[in-house]
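Student: Below is the sequence, then the predicted model.
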Amino acid sequence: MSNIHIGISKENRLKIAEGLKHLLADSYTLYLQTHNFHWNVAGPQFRVLHLMFEEHYTELALAVDDIAERIRTLDVAAPGTFKEFERLSTIKEVEGVPSASKMVDLLTKGHEQVVKTSRQVLKLAQEANDESTVALVSDRMRIHEKTSWMLREMTR
């Protein structure tokens, strides 16, 4: 680590970055899952889900970059391999191609998990007065809460 002076101790930067690594891994795993489902969705809701999943994975692609760059701003290396993401993520890969309704259910749970991971990082960032990470994570929570709500509404 460099000797940087941004008002956050090295110890707190390491703790926050470790939390952000988990958020990055969850977000990237959710991105891959969403993209996979976009390619493979079938059934009566094909068009709606195909387009919705595209919106979601496009948003997630930008998010993972923001999260990784925040980790780097804290002067910590960002994970970037499937092996690291698998180890860090609480969202597990899906085998095969589930039904469209199962895809919606899995993605709903995935977005809810990202919210829970975000809450853990948010607490660390708040305790360290790291407003930049607080803002980033708060924005991610809001987006994932709204997305999970929209996905839940698909099953009513």
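Tutor: Perfect, I can see it now.

Student: from here on, contacts and neighbour counts on C-alpha atoms
Tutor: OK.

Student: Give me the buried stretch members for the lengthiest helix in the chain, please.
Tutor: If you go by DSSP state H, the chain has its longest helix at helix 10-40. By 16 or more other Cα atoms under 10 Å, the buried positions in helix 10-40 come out as 10, 12-31, 33-38, 40.

Student: Name the next helix or strand downstream of it, please.
Tutor: helix 46-73 (DSSP states H and E).

Student: Leaving out chain neighbours, which residue sits closest to residue 23?
Tutor: Among residues not flanking residue 23 along the chain, residue 117 sits closest, at 6.0 Å (Cα to Cα, 6 or more residues apart in numbering).

Student: let's bring in a second one:
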Amino acid sequence: MGNSQKASVPAIDIGISEKDRAKVAEALSKVLADTYTLYLMTHNFHWNVTGPMFNTLHNMFMEQYTELWNSLDVIAERIRALGHFAPGTYREYAKLSSISEPKDVPEALEMVRLLTKGNESVAKTARAAFGAADGANDQPTADLLTQRLDVHEKAAWMLRSLLQ
């Protein structure tokens, strides 16, 4: 190759149109934003929970935020595999997320309520993204979203059970 010649980068050709890849990546970006927001809230509550259920909630929140943290890379890397950049700033997450963060440190049972709602919000966002993935015949994204739905619906159930 000559001095200034670079090998051209081939276009993405995975059987999903650019328009559909963009639509799926946009939907996944919302899932990523919701997941990161829920991760941060869960970690915050892990640090700051108090009261008679401290040990139970402290450990449960750690298990949940660890799972959320590990899922962030999977979601972001799927966005990249579709040929788009993953959002990665608080500003972008605040704009994309459907989850409202609390202004103060709530008491323990309010933390549980907020995390229940947060997991349900991620599930709704993932379910909406599943429609985009399914419509684009994007099985890897649909599989990822099915797994995320299972995690968030189970977490919401377990948290809700503490309130009964």
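Tutor: The structure has been received and is ready for your questions. Source: prediction; values computed, not measured.

Student: For the two chains, what TM-score is obtained?
Tutor: The TM-score (TM-score structural alignment, normalised by the length of structure 1) is 0.98; 156 aligned residues with a Cα RMSD of 1.0 Å.

Student: coming back round to it: what's the match for the residue nearest to residue 23 of structure 1 in structure 2?
Tutor: With TM-score structural alignment as the criterion, residue 117 of structure 1 lines up with residue 125 in structure 2.

Student: List the residues that contact that match.
Tutor: Contacts for residue 125 of structure 2 (Cα atoms under 8 Å, 6 or more residues apart in numbering) come out as 27, 30, 31, 34, 98.

Student: Out of the residues you listed, the closest to residue 135 of structure 2 would be?
Tutor: residue 27 (12.3 Å; Cα to Cα).

Student: excluding its backbone neighbours, what's nearest the closest one?
Tutor: Leaving aside its sequence neighbours, residue 27 of structure 2 is closest to residue 129 (4.9 Å, by Cα to Cα, 6+ apart).

Student: what's the neighbour count on that neighbour?
Tutor: Neighbour count of residue 129 of structure 2, defined by other Cα atoms under 10 Å: 24.

Student: what residue of structure 1 matches up with residue 47 of structure 2?
Tutor: Using TM-score structural alignment, residue 47 of structure 2 lines up with residue 39 in structure 1.

Student: check contacts around its match.
Tutor: residue 50.

Student: related to what we said a few turns ago, the longest helix of structure 1 vs structure 2, average distance?
Tutor: Mean deviation of helix 10-40 of structure 1 relative to structure 2 after superposition (mean Cα distance after the TM-score superposition for structure 1): 0.2 Å.

Student: Now do that helix and helix 46-73, the angle between them.
Tutor: Helix 10-40 of structure 1 runs at 160 degrees relative to helix 46-73, counting by axes from the mean of the first three to the mean of the last three Cα atoms, to 10 degrees.

Student: can you pull the contacts of the residue nearest the centre of structure 1?
Tutor: Central residue of structure 1 (Cα atoms, centre = their mean): residue 27, 2.2 Å from the mean position. Contact analysis of residue 27 of structure 1 by Cα under 8 Å, 6+ apart lists 60, 63, 64, 114.
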